[in-house]
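Enquirer: model the following, please.
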Amino acid sequence: MAYKSELLVISTGRLASTVIALISIKAVTSYLSPEQYGELAILITIQMLCGLFLINPVGQHINLHTHKWWDDNTLIPRLKSFRTFVTLSSCIGSIVSLEAFNAGTPYIALLTMLAVFTMVLAATWNATLIPMLNMLGFRNQSVSWSIVSSTTSLIASVLLVKIWPSAISWFTGQAIGLLLGAMGARYELLRKTPKDEYEKNTAVFLLTKHEILKYCIPLSLAAGLMWIQLSGYRFAIEYYWGLKKLGYFAIGLQLAGQIWALAESLAIQFLYPFFYRRVSENSNSTEIELAVSDLLNTLTPLYLLLAGLTIAISPFLLKLLVAAEYADAWIFVAVGSIVELCRALGNVLGNAAHVRRKTIHLAAPYAVGAAIILGGIINAGDRQLDISWAGAALILGAIMMLITMTVTMYNQVKFKLDKPRILISFLIMMSLVCLVNYAPVASSWVTALGYSIGISFIVATILFMMLWNNPATLRLLSVQLRKF
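Expert: Have a look, this model is predicted:
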């Protein structure tokens, strides 16, 4: 079947990109000290502020309408209206970096501003155009330019950090790779677009006043609160525990995040185009409820099993993938796994608000999570407790966000959960969490690799059984992505 070949293409591409990303973690921890990695974490936090608070609301609006605009030949003219907004957001990011990043000298401050401006610009277009190719069914082109992005980012970062070992060098190299990938994706999109469409000189409005007020501004509020929960807390970590501890903390969560990026990007690249096409063609409440339920019942078992796997092999991942200087950060990989699980499930549930165009309802769950995380970190910092208490605050905040999100989104879309599959997956996840206490010591590279492969194979087999003939998954895959 066609979707099987598409899944193979996407899986191969994501696996390649993830391998490159994991090599990047090994490289960055080899070239940068924990203090320098802490600085890199601050730069990434600034980029994420612009991406989530400013750009994400418009990006989600584009995702929801991509198929409709492609069908009526207005996609490219509408993207022309997006350029000014992206450039303005990049300028705001560079200005924020002046206050948020301790540059030291005017020269370093100027380089930091330029790096942040380039990164926000490059990351936005990369995250817009490459997924857009995939959304429209141009799988091969999307995968190819995704691999080009990650490969070039790694090469450029290593070359720059060899010249000047610093967080700014690594960050700039990443921006260069993302920019190249975005340019390639733009070329492919224009090549697939009817000539008379992209030669139009007039831009079409991307957003109406109603859409800005009712969809984008509420979503921006929710995304800003999400930013606090996902990365904004790093400023508090730096304040109370310093850049070195922030470096250890961030590398553990980053490693977990890269593993989750593989699974979540597979879901987004492969399943979400079917989901968005399905909801864009139906205004019927019953069909929307079924579509959201199918997405949840496909991804929830996968995410639960992945969380258990990541925690079970977390000490071995550090042995394999980071420099020895960061070896004690495995507990933060486990923390990151739980946080990523809650974040990913929250994102899936949040689709209910997107399809109803009532994104204001996303604010409350992220407000709950952000308040608990900041309150916990500030309390632990004031009392001079160990940084592990900051990790506990992250876990508690993520869980409370997910609980609140579940209740809130159910009020928007009456989704139905496949309780047997989800319960079995949860029990397996808890078994894997307990397994970490009985695992052998990660004394060598061979032990770490062998144990990780063995546990991963078992979990992959269980996952295959969970998804095999899953009616929810089969319904999602029955949708035609484009009409021409």
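
Enquirer: CA only for contacts and neighbour counts going forward, please
Expert: Fine.

Enquirer: which helix or strand contains Val333?
Expert: helix 330-356 (DSSP states H and E).

Enquirer: another sequence for comparison is provided below:
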Amino acid sequence: MNWSRIFRLAREMGWLVFGQLAAVTGTLVLVRVLTEHLAPETYGELALGLTLIGLINQVVLGGVVTSIGRYYSIAFEKQELGVYLKASKRILWISTVIILTFGGLCFGGLQFFGYDPQIDFVGPLVLFSLLGGYGAAYSGILNAARLRSLVALHGGVEAWLKILLVLGAVSCLGASVPAVIAAYVGASMLVVGSLYFFLQSCLHLEKKSTENSGEWIKHIWKYSLPFSYWGVFVWAQQSSDRWALDLFGSREDVGLYAVLFQLGYTPIVMTVGTVVSFLGPIFYQRAGDATDERRRGSVRALTWRITLACLGLTGVGFALACLMHEWIFAWLVSPQYRSVSYLMPWMVLAGGLFAAGQMLALKLISDMQASIMTSAKIWTGVLGVSANFYAGSILGVPGVVGALVIVSGVYVIWMLLLARKNFSMKSL
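Expert: As a prediction, the model looks like this:
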């Protein structure tokens, strides 16, 4: 038995658990802070504004960040880290230009249609999304390099920095959406700056390379394209719940739903995200460039076991939420948000099903088979938008929650079928 490897893996997992506990705890405390200072209508306005960040992340940054993280192990194995890092930096700059152009178009569109109050939000939201993308890319590289402690510490620190800066911003600027966004931007700037410092120190990001990075840019960009293709549909599904409630209900409904989402859906997704962050670099290293069947096969059984564990965790979370939702809302949100606590178990169920689907997606990504998920991502996105607007128009918040459970269930079943087909084909 290789005890040194076991201890190393245990240490890495320990750092990830520590960081995730700090992040989840910070997120829950942040919900308490925000609900104490923001009325449900204002919270709903914040939730709608943050959908712009979701669009940028899904269409531009999401695929780039995933692709950069996936190609680290390939570059390391080929001893081409220098040119890989150079290519990654250039891709991030290209993404920045695209995002700034998009932000300018949003600004012009809002001005043209007379949405003057919303214009002030565009700049900070675009900056926040850019910082988040850079932070995710830097964290992805450090995580792929197995520098887990740095990733964990920065993740935990950012969650608590937001709390401190939100309290300061609300005290100085008043309880408003611009004040909260300013606090978010401040926290991200500090964390991204620190991540960049450690990335330079540990991996020599600025190191000059005499090799041409064009081939690496082409490979990384090409691999990220499917994520952008389906990103529009994924964003539409993930944002349409809030916009449906705003259209057919009220801004207060959006705020209540946003709190419900953060307390029920987000924690279990973040918990499973810890496992994905831990296993991702291991899967990538074992699979290499995904041309060796024996290397791919070494992680298949582990994928199924972890997916089943995710589903088991979802069942436990659902049961606990049924028993404790009133107590949880009594501790974590102000009284004006507690009327929707009975829906929390269903949010936990939706989050767990989605997280199990993401676990299966990790295996497909490690096999360099991300493109085969395109149909699943697009059509579940279309289903999600349709279900959100239909159910939201009839039942309001309970309808949108039910739609999320259905779409998450369809997603995990579809990913299960893709994974089984992919495993079967690779076994021939």
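
Enquirer: once they're superposed, tell me the TM-score.
Expert: Once superposed, the chains reach a TM-score of 0.86 (TM-score structural alignment, normalised by the length of structure 2), with 412 aligned residues with a CA RMSD of 2.9 Å.

Enquirer: and the helix holding Val333 of structure 1, what's buried?
Expert: For helix 330-356 of structure 1, burial by neighbour count (16 or more other CA atoms under 10 Å) applies to 330-346, 348-355.

Enquirer: what range in structure 2 matches stretch 366-378 of structure 1?
Expert: Mapped onto structure 2 using TM-score structural alignment, stretch 366-378 of structure 1 covers residues 377-389.

Enquirer: ranges for the helices of the stretch 1-150 of structure 1?
Expert: Listed from the start of the chain, the stretch 1-150 of structure 1 has helices (DSSP state H, counting those that start in this stretch) covering 2-31, 34-49, 56-71, 75-100, 106-135, 139-163.

Enquirer: just the buried residues of the fourth one, please?
Expert: Going back to what we said before, that points to helix 75-100 of structure 1. 75-82, 86-87, 89-97.

Enquirer: same check, this time on the fifth one
Expert: Going by neighbour count (16+ other CA under 10 Å), the buried part of helix 106-135 of structure 1 is 109, 111-135.

Enquirer: now do that helix: which elements does it pack against?
Expert: Helix 106-135 of structure 1 is packed against helix 34-49, helix 56-71, helix 75-100, helix 139-163, helix 167-192, helix 272-280, with contacts defined by 3 or more CA pairs under 8 Å, 6 or more residues apart in numbering; DSSP states H and E.

Enquirer: make JSON lines out of those helices and add distance to Ala312 of structure 1.
Expert: Formatted as JSON lines, these follow (distance: least, CA to CA, whole Å):
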{"stretch": "helix 34-49", "distance to Ala312 of structure 1": "25"}
{"stretch": "helix 56-71", "distance to Ala312 of structure 1": "33"}
{"stretch": "helix 75-100", "distance to Ala312 of structure 1": "36"}
{"stretch": "helix 139-163", "distance to Ala312 of structure 1": "27"}
{"stretch": "helix 167-192", "distance to Ala312 of structure 1": "30"}
{"stretch": "helix 272-280", "distance to Ala312 of structure 1": "29"}
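
Enquirer: re earlier: nearest to Glu199 of structure 1, of the helices of the stretch 1-150 of structure 1?
Expert: helix 75-100 (8.9 Å; CA to CA).

Enquirer: can you name every helix or strand that that closest one contacts?
Expert: Contacts defined by 3+ CA pairs under 8 Å, 6+ apart place helix 75-100 of structure 1 against helix 34-49, helix 106-135, helix 195-198.

Enquirer: out of those, the one nearest Gly450 of structure 1 is which?
Expert: helix 34-49 (28.2 Å).

Enquirer: what range in structure 2 matches the closest one?
Expert: Equivalent residues of helix 34-49 of structure 1 are located at 40-55 in structure 2, counting by TM-score structural alignment.

Enquirer: can you list contacts of the match of stretch 366-378 of structure 1?
Expert: 230, 233-238, 240-241, 244, 399-400, 403-404, 407, 410-411 (CA atoms under 8 Å, 6 or more residues apart in numbering).

Enquirer: please redo it, this time with the cut-off set to 6 Å
Expert: 230, 233-234, 237, 240-241, 244, 400, 403, 407 (CA atoms under 6 Å, 6 or more residues apart in numbering).

Enquirer: now stretch 254-265 of structure 2
Expert: Applying CA under 6 Å, 6+ apart, the external contacts of stretch 254-265 of structure 2 come out as 40-41, 43-44, 242, 245, 337, 344, 347-348, 351.

Enquirer: check stretch 75-89 of structure 1 too.
Expert: 69, 198, 203-206.

Enquirer: how about Gly350 of structure 1, what's its partner in structure 2?
Expert: By TM-score structural alignment, Gly350 of structure 1 lines up with Ala361 in structure 2.
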